[in-house]
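Trainee: 3D, please:
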Amino acid sequence: MILVIFLFFAQLCLVVRPFFRSTSMIVASALTHFFWLSTFFWLQVCSFHMYRVFHAETRSVHTKSYSRLTILKYLAYATGISVFIVSANITVSLTITNGEFTGYDKLMTLMTSRTAFIVTLIGPLLIVCITNITFYIMTAYKIQSTPNVDSTTGYRIQLTVYVKLFTLTGVSWLLQVVDTFIGVSVLSYIIAILNGLQGLFLFTSYVYNNRVFKLYRKAFNKFGSSRQSSRKINARHEH
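Mentor: This is a model prediction of the structure:
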């Protein structure tokens, strides 16, 4: 859900950014940069969490307070490093240009400098993709070499969820890295469409499927049965 929230605001900032000018546009661009970075780093958090879970000596059930603390730590990492990168981009840009540019001064591009775009967005994205692939490979190897891992703990299900997340939202970003260095082409338009439809991919994968439909059908049938039972009871009382 945190990933969905980050992705939502990243897409929202990207959509509304062209409607702003001057200082508002700079703020919108910086926020866009921040939310995309947070989205990338939260994907990294997901893969690291699975790696840590399956490589821990014990996989005991943790309390809710422990889980909340863990999420807060992950959230501090994802947002903290994103704030640092955005702040560093602004600081370096202001220093180099003697206060003339903030690093987010162009309407047609997210950042003023192409070099800054590569270093502060594509660079972290590439690192995240590499670490995610590494974590997933090591986690899959651990599961394969430990066949007695209890599937009822839910860890295997979580791994499947995170792998799907990275596949749905990570593959297109790998293509984005490639496209950055080959210039505008047909691939650029394809990648723009894929990245813009990430929310739809997530919806299709996790909501629009037979499993969810069966759950809804089961819930509706249970609700219908309970209503029918209530009617019979009321009818008996009236009789």
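
Trainee: okay, CA-based contacts and neighbour counts for the rest of this
Mentor: Fine.

Trainee: these two touch, right, residue 7 and residue 33?
Mentor: No - in this structure, residue 7 is not within contact of residue 33 by C-alpha atoms under 8 Å, at 11.6 Å.

Trainee: structure for this one too, so we can compare:
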Amino acid sequence: MESEILIVDDDKEIRNLISVFLENEGFQTKQAEDGFEALELLDAINFDLIILDIMMPKMDGMEVCMKIRQERSMPILMLSAKSEDMDKIQGLAMGADDYLTKPFNALELIARVKSQLRRYKKYNPDANQGKHIIVIGDLTINTDTRQTMVGDKEVRLTPKEFDILELLARNKGIVLSVSKIYEAVWKEGFFKSDNNVMVHITKIRDKIEEDSKHPIYIKTVWGVGYKI
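Mentor: Prediction:
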């Protein structure tokens, strides 16, 4: 399974650039524009490594790093326009594993990411375990056994229903359009007249929601699509 990396930076161009570098090397990436979004994604996905900018609005990288370290041990590579030694020391003291100053060389970034991942997986043999379990509230999704639980009760989903739920769960907080869901699950082009996704979402809600008319998990974003 490819390593999954979270890129946290308030600069969209930098996020996209890092994402391109890493995905060209075979990594999977997700992006967050601030610390709050990053922490929400961390509740939904077990990332292998985090690339974290220090200077961000709302919650800076130092605070995000401290909050991550309260529960998680994956490598954190900090990015900053600052180059002073004290800033590096502070970042490492907060729990970061490495530090790279902007502007950075793409090859150096990739080399540091690979180095941190090798070290982490060598000394943490269980690092890859648990990536197949997604927990959102009382909803638990096991992507290995393709089982879905709501509390202590197992819910029987069809293969397509499970694929849709897994897709939404892996992208918690992100609105996915009907066409994007269809193309990801059915592996073919989407036609506007096709209501397959809507029908399957209705069936999933009937099975996992206490009140399908007032869903807790799968929300409709009118005119756009669906999200968890």
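
Trainee: Tell me how they score on TM after superposing.
Mentor: The TM-score (TM-score structural alignment, normalised by the length of structure 2) is 0.28; 128 aligned residues with a C-alpha RMSD of 6.8 Å.

Trainee: Settle it for me: which of residue 7 and residue 33 of structure 1 has more neighbours?
Mentor: residue 33 (24 against 21; other C-alpha atoms under 10 Å).

Trainee: what's the nearest residue to that one if we skip its chain neighbours?
Mentor: residue 86 (7.0 Å; C-alpha to C-alpha, 6 or more residues apart in numbering).

Trainee: And that neighbour, how far from residue 73 of structure 1?
Mentor: Applying C-alpha to C-alpha, to the nearest Å, the value for residue 86 of structure 1 to residue 73 of structure 1 is 20 Å.

Trainee: Between the two, which is the more surrounded one?
Mentor: Just comparing residue 86 of structure 1 and residue 73: by other C-alpha under 10 Å the higher neighbour count belongs to residue 86, 20 against 11.

Trainee: What segments of structure 2 are helices?
Mentor: Secondary structure of structure 2 by DSSP state H: the helices cover 12-24, 35-44, 61-69, 85-93, 106-123, 159-170, 178-186, 196-208.

Trainee: Switch the ones you listed over to TSV; also include mean neighbour count and distance to residue 150 of structure 2.
Mentor: Below are those laid out as TSV (neighbours: other C-alpha atoms under 10 Å; distance: least, C-alpha to C-alpha, whole Å):
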stretch	mean neighbour count	distance to residue 150 of structure 2
helix 12-24	15	34
helix 35-44	17	16
helix 61-69	20	27
helix 85-93	15	40
helix 106-123	14	32
helix 159-170	18	13
helix 178-186	17	22
helix 196-208	17	6
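
Trainee: Redo those as a markdown table? Include distance to residue 221 of structure 2.
Mentor: Putting the helices of structure 2 into a markdown table (distance: least, C-alpha to C-alpha, whole Å) gives the following:
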| stretch | distance to residue 221 of structure 2 |
| --- | --- |
| helix 12-24 | 23 |
| helix 35-44 | 18 |
| helix 61-69 | 29 |
| helix 85-93 | 38 |
| helix 106-123 | 36 |
| helix 159-170 | 13 |
| helix 178-186 | 11 |
| helix 196-208 | 12 |
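
Trainee: closest one to residue 147 of structure 2 among these?
Mentor: In terms of C-alpha to C-alpha, the element of the helices of structure 2 nearest to residue 147 of structure 2 is helix 159-170, at 8.4 Å.

Trainee: quick one: the residue nearest to residue 33 of structure 1 and residue 34 touch, right?
Mentor: Yes - counting by C-alpha under 8 Å, residue 34 is a contact partner of residue 86 of structure 1 at 6.4 Å.

Trainee: Excluding residues flanking it in the chain, which one is nearest residue 55 of structure 1?
Mentor: Spatial nearest neighbour of residue 55 of structure 1, excluding adjacent residues (C-alpha to C-alpha, 6+ apart): residue 142 at 7.2 Å.
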